[in-house]
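Asker: Sequence and computational prediction follow.
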Amino acid sequence: MERSLAFYEKVIGFKVYEKTDKSAQLTADGETVLLSIEQPSDVIPKKGRTTGLYHFALLLPHRTDLAKILKHFLQTGYPLQGASDHLVSEALYLADPDGNGIEIYTDRSASKWEWNESQVVMATEALDAENLLAEGIEGTWNGLPEGTVMGHIHLHVAELDKTEEFYTKGLGFDVVSRYGPQALFISTGKYHHHIGLNTWNGVGAPTPPANSVGLESYALVLPDEASLKDTVASLKEIGASIAEENGVL
């Protein structure tokens, strides 16, 4: 836990919202919890070729913020796994000490995104790091800025057809991009994606052990009670199992 907490505070720039011996809740603005980390009993290392987290993605409010954190990574020597221009966004990729994938990115203006009818145009091109760093040359990194949000998550899944049905017919997401038969990207409100789903770990990939390093859960925040009721009805229509605890499904 101490190793992970040091990483998320000193490398990523989170603030601790609440902490116990085995868990911590992390925030960028001191009020909204964006990430919770826990140390379960008898935890085992992350296994390859399973379903679960590919990466979670922190969306920074301004391009200068991305420039500052890139400069911070270079100065501290923390290894990056990638740096990409996705046309809709610019992104940095790394992993925490347990191997959980992290993306840190900033969006280009939505007015510059290109759409082919219902499909947004995205790509994976080399990031112009020099141009980015020049934008933040005057700034100093002071951790994650206020306004940082959880921009999206990207998951390894066992197969796409049933997964697509669950997220679109059950939860009401729209498919906004497909990468052949192996990946799709979904969102609401014509965002470029709130969730990425892929079978890159293999069709039929098994679920990791319950005590494995990785993602335990994530939360979708709906705008109002009516939206929640509609979502419950849609999930029941497709036969999804629903459990409720203290108003949370």
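Answerer: Everything's here; your move. Numbering: from 1, shown residues only.
Asker: Only C-alpha atoms from now on, for both contacts and neighbour counts.
Answerer: Noted.
Asker: ranges for the helices of this structure?
Answerer: Defined through DSSP state H, the helices belonging to the chain, from first to last, are 2-6, 63-76, 129-135, 160-165, 225-237.
Asker: mind listing what's buried in the last one?
Answerer: Within helix 225-237, the residues that qualify as buried by neighbour count (16 or more other C-alpha atoms under 10 Å) are 228, 231, 232, 234, 235.
Asker: Let me see the contact set for the closest residue to the fourth one other than its chain neighbours.
Answerer: It refers to residue 234. Taking C-alpha to C-alpha, 6 or more residues apart in numbering as the measure, residue 234 lies nearest to residue 170, with 4.9 Å between them; neighbours along the chain are not counted. Neighbour list for residue 170: 231, 234, 235, 236, 237, 238, 240 [criterion: C-alpha atoms under 8 Å, 6 or more residues apart in numbering].
Asker: got it, and residue 56?
Answerer: Residues counted as contacts of residue 56 (C-alpha under 8 Å, 6+ apart) are 101, 102, 103, 150, 152, 153, 154.
Asker: Next, the contact list for the fourth one, please.
Answerer: Contact analysis of residue 150 by C-alpha under 8 Å, 6+ apart lists 34, 56, 57, 58, 59.
Asker: can you list contacts of stretch 59-72?
Answerer: Judged by C-alpha under 8 Å, 6+ apart, the contacts made with stretch 59-72 from elsewhere in the structure are 92, 104-107, 132-137, 139-141, 143-145, 147-152.
Asker: whoops, I mixed them up, stretch 216-225
Answerer: Contact with stretch 216-225 is made by residue 228, as judged by C-alpha under 8 Å, 6+ apart.
Asker: One more: stretch 196-214?
Answerer: With C-alpha under 8 Å, 6+ apart as the criterion, stretch 196-214 contacts 40-53, 98, 100, 152-160, 182-186.
Asker: one more time with 6 Å, if that's ok
Answerer: When contacts are taken as C-alpha atoms under 6 Å, 6 or more residues apart in numbering, the neighbours of stretch 196-214 outside the stretch itself are 43-46, 49-51, 154-159, 182-185.
Asker: And for stretch 180-189?
Answerer: Taking C-alpha under 6 Å, 6+ apart as the criterion, the residues outside stretch 180-189 that touch it are 173-178, 193-199.
Asker: ok, so of those, who is nearest residue 78?
Answerer: When these are ranked by distance to residue 78 (C-alpha to C-alpha), residue 196 comes first, at 25.7 Å.
Asker: Please determine how far the closest one is located from residue 76.
Answerer: Distance of residue 196 to residue 76, given as C-alpha to C-alpha, to the nearest Å: 30 Å.
Asker: ok, structure two:
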Amino acid sequence: MKIEKIELGPVTLRVRDIEQVKQFYVDVIGMNVLEETEELVTLGTKERSLVILHSVPQAKTNPRAAGLFHLAILLPDRVELGSILAHLIERRIEVGQGDHLVSEAFYLSDPEGNGIELYADRPKDQWTYEANGHVKMATEPVEYESMLQTAANRPFTGLPVGTTIGHVHFKVRSIEAAKRFYHDRLGFSVTTDSYPGALFLSADGYHHHIGTNVWARPSDALGVEAGLETWTLLVNEQTNQALGGTSSEWSLTDEDGITVHIKRTDA
């Protein structure tokens, strides 16, 4: 089975201090509050939800657990990425960086340590491929000076329309088990396995929708802890049936306790 015509929906995070984390995603990342209750806050752009915060004040952090490495927010283009970079610099937010050949990215964490990637893709006709058909990816310095110049006339006013969850990247205990779940069970295609200790997979010819790695050597499955609760896979009716779905919304959990919420978009 090969999965097709998918999108990624919101990532749900269990957080201990929902007000503090909410303000971070609003003030630093530039999201809007779309819905809010005492226990749940949905954040995103005016057109779509990107992150859902679930208040679990008693949740504990387990650095040994598998779970979220980062959620990746895809900006529409390099200008918009430069705009948010300038905003982060102005706020004195320290970020990591990586030119991955297919994309340019910056990395930071929210107040509870959930990893965030902010990135923009290069045009697909600029991607290159290995002899086996895998997309070439690397981690090199970003030419951020030119990026800031392109965004000089684009003041940051929040995440723009067109921003999506581009991919999700997980800490796992076993690359082989990850491949069984994301490739064999969910039908994502392997796009890169040349990074030591990592595996990247996608649908629809993208460079990757799913990243997995064993770099942190997690030894425990994700439990009821602070951090990742679920990620969302949006599918059409045909794909939903191919995955074995008998309802418009259902879930699967991998061997690391990472749960995907599968939702039909045409239900």
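Answerer: Structure received. Remember, predicted model here, so these are calculated numbers, not experimental data.
Asker: Go through the helices of the first structure and pick out the most buried.
Answerer: Per-residue neighbour counts averaged over each of the helices of the first structure give the maximum for helix 63-76, namely a mean of 19 (mean count of other C-alpha atoms under 10 Å).
Asker: once the two are aligned, what's the mean deviation for it against the second structure?
Answerer: In this overlay with the second structure, the average offset of helix 63-76 of the first structure from its partner residues is 0.5 Å by mean C-alpha distance after the TM-score superposition for the first structure.
Asker: next one: that helix to chain centre, how far?
Answerer: The chain centroid and the centroid of helix 63-76 of the first structure are separated by 19 Å, computed with C-alpha atoms, centre = their mean, to the nearest Å.
Asker: now it: which residue numbers in the second structure?
Answerer: With the alignment judged by TM-score structural alignment, the segment of the second structure matched to helix 63-76 of the first structure spans residues 78-91.
Asker: follow-up on the earlier one: what's the farthest-apart pair in the contacts of residue 56 of the first structure?
Answerer: Comparing the members of the contacts of residue 56 of the first structure, the greatest separation, given C-alpha to C-alpha, is between 101 and 150, at 13.6 Å.
Asker: which residue lines up with residue 36 of the first structure in the second structure?
Answerer: Alignment of residue 36 of the first structure against the second structure is given by TM-score structural alignment, with residue 52 as its counterpart.
Asker: Surely that match is in contact with residue 42?
Answerer: Yes. The pair residue 52 of the second structure / residue 42 is scored as a contact, 4.4 Å apart, by C-alpha atoms under 6 Å.
Asker: Among those two, which residue is more densely surrounded?
Answerer: Relative neighbour count places residue 52 above the other of residue 52 of the second structure and residue 42, with 25 against 22, counting by other C-alpha atoms under 10 Å.
Asker: OK, contacts around that one?
Answerer: Per C-alpha under 6 Å, 6+ apart, neighbours of residue 52 of the second structure: 12, 41, 42.
Asker: what's the distance between it and residue 65 of the second structure?
Answerer: If you measure residue 52 of the second structure against residue 65 of the second structure using C-alpha to C-alpha, the figure is 21 Å.
Asker: how far away is the residue of the first structure positioned farthest from its centre from residue 65 of the first structure?
Answerer: Residue farthest from the centre of the first structure, counting by C-alpha atoms, centre = their mean, is residue 138 at 28.6 Å. In this structure, residue 138 of the first structure lies at 11 Å from residue 65 of the first structure, with C-alpha to C-alpha as the measure.
Asker: now do residue 89 of the first structure
Answerer: Where residue 65 of the first structure is concerned, residue 89 of the first structure sits at a distance of 13 Å (C-alpha to C-alpha).
Asker: again with residue 198 of the first structure
Answerer: Using C-alpha to C-alpha, one gets 29 Å for the distance from residue 198 of the first structure to residue 65 of the first structure.
Asker: Skip the chain neighbours and tell me the closest residue to residue 1 of the first structure.
Answerer: Using C-alpha to C-alpha, 6+ apart and skipping residues adjacent in sequence, the residue nearest residue 1 of the first structure is residue 39, 6.1 Å away.
Asker: Would you confirm that the one you found contacts residue 24?
Answerer: No. Using C-alpha under 6 Å, residue 39 of the first structure is not in contact with residue 24; the gap is 9.3 Å.
Asker: the more surrounded of these two?
Answerer: Neighbour count, other C-alpha under 10 Å: between residue 39 of the first structure and residue 24, residue 24 has more, with 21 against 15.
Asker: The more buried one pairs with which position in the second structure?
Answerer: Structural alignment (TM-score structural alignment) places residue 24 of the first structure against residue 41 in the second structure.
Asker: Hmm, that match is touching residue 55, no?
Answerer: No. In this structure, residue 41 of the second structure is not within contact of residue 55 by C-alpha under 6 Å, at 8.4 Å.
Asker: if you skip the residues just before and after it, what's nearest to residue 168 of the second structure?
Answerer: The shortest distance from residue 168 of the second structure to any non-neighbouring residue, by C-alpha to C-alpha, 6+ apart, is to residue 71 (4.8 Å).
Asker: What is the end-to-end distance of stretch 211-226 of the second structure?
Answerer: Start and end residues of stretch 211-226 of the second structure are separated by 20 Å (C-alpha to C-alpha).
Asker: Can you give me the buried ones in it?
Answerer: With burial defined by 16+ other C-alpha under 10 Å, the residues of stretch 211-226 of the second structure counted as buried are 211, 212, 213, 214, 218, 220, 221, 222, 223, 224, 225, 226.
Asker: Could you check how far the alignment partner in the first structure of the third one is from residue 24 of the first structure?
Answerer: It refers to residue 213 of the second structure. Residue 213 of the second structure maps onto residue 198 of the first structure when the alignment is built from TM-score structural alignment. Spatial separation of residue 198 of the first structure from residue 24 of the first structure under the definition C-alpha to C-alpha is 29 Å.
Asker: try residue 230 of the first structure
Answerer: Counting by C-alpha to C-alpha, the separation of residue 230 of the first structure from residue 24 of the first structure is 33 Å.
Asker: ok, now residue 162 of the first structure?
Answerer: Using C-alpha to C-alpha, residue 162 of the first structure is found at 34 Å from residue 24 of the first structure.
Asker: Residue 36 of the first structure now?
Answerer: 6 Å.
Asker: And for residue 31 of the first structure?
Answerer: Per C-alpha to C-alpha, residue 31 of the first structure is found 14 Å from residue 24 of the first structure.
Asker: now do residue 189 of the first structure
Answerer: In terms of C-alpha to C-alpha, residue 189 of the first structure sits 32 Å off from residue 24 of the first structure.
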